[in-house]
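Undergrad: I would like to see how this sequence folds:
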Amino acid sequence: MLYWWSKFVLLGPLMRLFCRPTIEGLDNVPDRGGAILASNHLAVADSFFLPLLVPRRITFLAKREYFTQPGIVGFLKKQFFTGVGQVPVDRSGGSAARAAMDTATRLLREGKLLGIYPEGTRSPDGKLYKGKTGVARMALEAAVPVIPVAMVGTDRVNPIGSRMWRPRKIRIRIGEPIDFSRYEGMAGDRFIERSMTDEIMYDLMELSGQTYVDLYATSVKEKAAKKPDPRIPDSRAS
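TA: Here you go, the predicted structure:
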């Protein structure tokens, strides 16, 4: 009920009015059964527009902190994230990655449609970065297809650091499902999982038209964060 309310009553009409989103390849999404929607990640808005235009409910894994904030604001956040199909996972501690993987695999085996961003974080500059192999591990463990999805224009609607969305045209392109059944029983083989992930990222590059960078986006962000701000004088020079 919350999902329907958020999608069709609260946010949906405004999002359609201001951004005129369109979608191609919707017939590539199965009507039932577990599957992974593997998308590029340009903006926070990606997690709003993809569920809006895909009729099936999409489940995303989200930080548990989104659901545990106290007070009325915390309650409203919990209701909102639940309403748009988010499932809380604990990302703290050494076993967090395995716990998130187990949650995703369980949901897929239950027949859910799971939304995943293989890059692991938003692109810092609009380019497509190297995918993390977790998506391949999930696909093998749950024995489900991976469907590549390209978000186009969400970074203009919701630039990094912006507080307000801007009215811009958004397009979503869904590619043909990738069947990895040929690798059945090979979960945990890092070479196989790397090959699978690279195949997914190649399809995303073709669909999105983005320039591919063979580096992890998280590494690029960390390196950029360490660079000194040229506007701040270097005290060592004095």
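Undergrad: drop to CA atoms for contacts and neighbour counts, all remaining ones
TA: Fine.
Undergrad: Figure out the helix or strand that Gln79 lives in.
TA: In the assignment (DSSP states H and E), Gln79 maps to helix 71-83.
Undergrad: From the chain's centroid, how far away is the helix or strand just after that helix?
TA: As assigned by DSSP H and E, the chain's next helix or strand after helix 71-83 is strand 86-89. Strand 86-89 sits 13 Å away from the centroid of its parent chain (C-alpha atoms, centre = their mean, to the nearest Å).
Undergrad: Touching strand 86-89 from outside, list them.
TA: For strand 86-89, the external contacting residues (C-alpha atoms under 8 Å, 6 or more residues apart in numbering) are 59-67, 81, 99-100, 103.
Undergrad: taking the residues you listed one by one, which sit in helices?
TA: Taking DSSP state H as the definition of helices, the contacts of strand 86-89 contribute 65-67, 81, 99-100, 103.
Undergrad: want to put them side by side, so please do this one too:
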Amino acid sequence: MANHRSSVDPFFIHLAAKRRVRWFVAREFFGNMLFGWFLHETGAIPTRRGGIDNVSVREAMRLLHEGKWVGVLPEGRINTSDQFMMPVRPGAALLARKADVPILPVYIQGAPFNGTVTGPFFMRANVVITVGELIYPNEFASDKAMIVAAVKAIAQLAGHPDYEPTLAGKNWKPIPEELAQDKHRREG
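TA: The predicted structure is shown next:
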């Protein structure tokens, strides 16, 4: 589980992990012929924005039960704000608890972003990845407590020990401006 500032974040984490990490990616990105092919080849898991996508959750659970790694970016989109992290969704905690696997907090710094999804693949980068300690589901009474602990661990790795995570609402949906930004990024 990691913070998310660039479309290339998962690929740098994949390189640092030295093993395949399957990431949740918004379903609409699979519609672009070249980028969709790339996502398919990397084993990305298509998911819909907002709420719980049972199909993608079942796929992630299958992979986790097979001992494979599944990456989650709990902000749900690239963070272009001034906040350290945007409000997070509890999906990583739900998966960890149901599959009885730990969450690995990861802080990624320096991945390029130019306002488009594909542009960062062609930009120079000086990326630093910092990995935290495993967070085990049985140590928490709820998914909320687990996701808050995981985000605080990421903040600690980033040098923000006083950061207080915000949780996205239960019925979180992207607002029209966010959907328009996403569309612009895909087309840009």
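Undergrad: How close are the two chains, by TM-score?
TA: TM-score for the superposed pair, counting by TM-score structural alignment, normalised by the length of structure 2: 0.75. Supporting figures: 171 aligned residues with a C-alpha RMSD of 3.1 Å.
Undergrad: Filter the contacts of strand 86-89 of structure 1 down to the buried ones and hand me the PyMOL line.
TA: Paste this into PyMOL to select the buried members of the contacts of strand 86-89 of structure 1, with burial taken from 16 or more other C-alpha atoms under 10 Å:
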select buried, resi 59+60+61+62+64+66+67+81+99+100+103
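Undergrad: Adding distance to Trp165 of structure 1, write the contacts of strand 86-89 of structure 1 out as JSON lines.
TA: Shown next, in JSON lines, are these (distance: C-alpha to C-alpha, whole Å):
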{"residue": "Thr59", "distance to Trp165 of structure 1": "23"}
{"residue": "Phe60", "distance to Trp165 of structure 1": "21"}
{"residue": "Leu61", "distance to Trp165 of structure 1": "23"}
{"residue": "Ala62", "distance to Trp165 of structure 1": "21"}
{"residue": "Lys63", "distance to Trp165 of structure 1": "22"}
{"residue": "Arg64", "distance to Trp165 of structure 1": "25"}
{"residue": "Glu65", "distance to Trp165 of structure 1": "23"}
{"residue": "Tyr66", "distance to Trp165 of structure 1": "21"}
{"residue": "Phe67", "distance to Trp165 of structure 1": "23"}
{"residue": "Phe81", "distance to Trp165 of structure 1": "18"}
{"residue": "Ala99", "distance to Trp165 of structure 1": "33"}
{"residue": "Ala100", "distance to Trp165 of structure 1": "30"}
{"residue": "Thr103", "distance to Trp165 of structure 1": "31"}
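Undergrad: the longest strand in structure 2 is where?
TA: strand 21-26 (DSSP state E).
Undergrad: biggest separation within the ones in helices among the contacts of strand 86-89 of structure 1, which pair?
TA: Phe81 and Ala99 (19.8 Å; C-alpha to C-alpha).
Undergrad: Now do the contacts for the residue nearest the centre of structure 1.
TA: In structure 1, the residue lying closest to the centroid (C-alpha atoms, centre = their mean) is Tyr117, at 3.1 Å. By C-alpha under 8 Å, 6+ apart, the residues touching Tyr117 of structure 1 are 38-41.
Undergrad: give me that answer again for 10 Å
TA: For Tyr117 of structure 1, the contacting residues are 37-42, 46-47, 60, 131-132, 134-135, 149, by C-alpha atoms under 10 Å, 6 or more residues apart in numbering.
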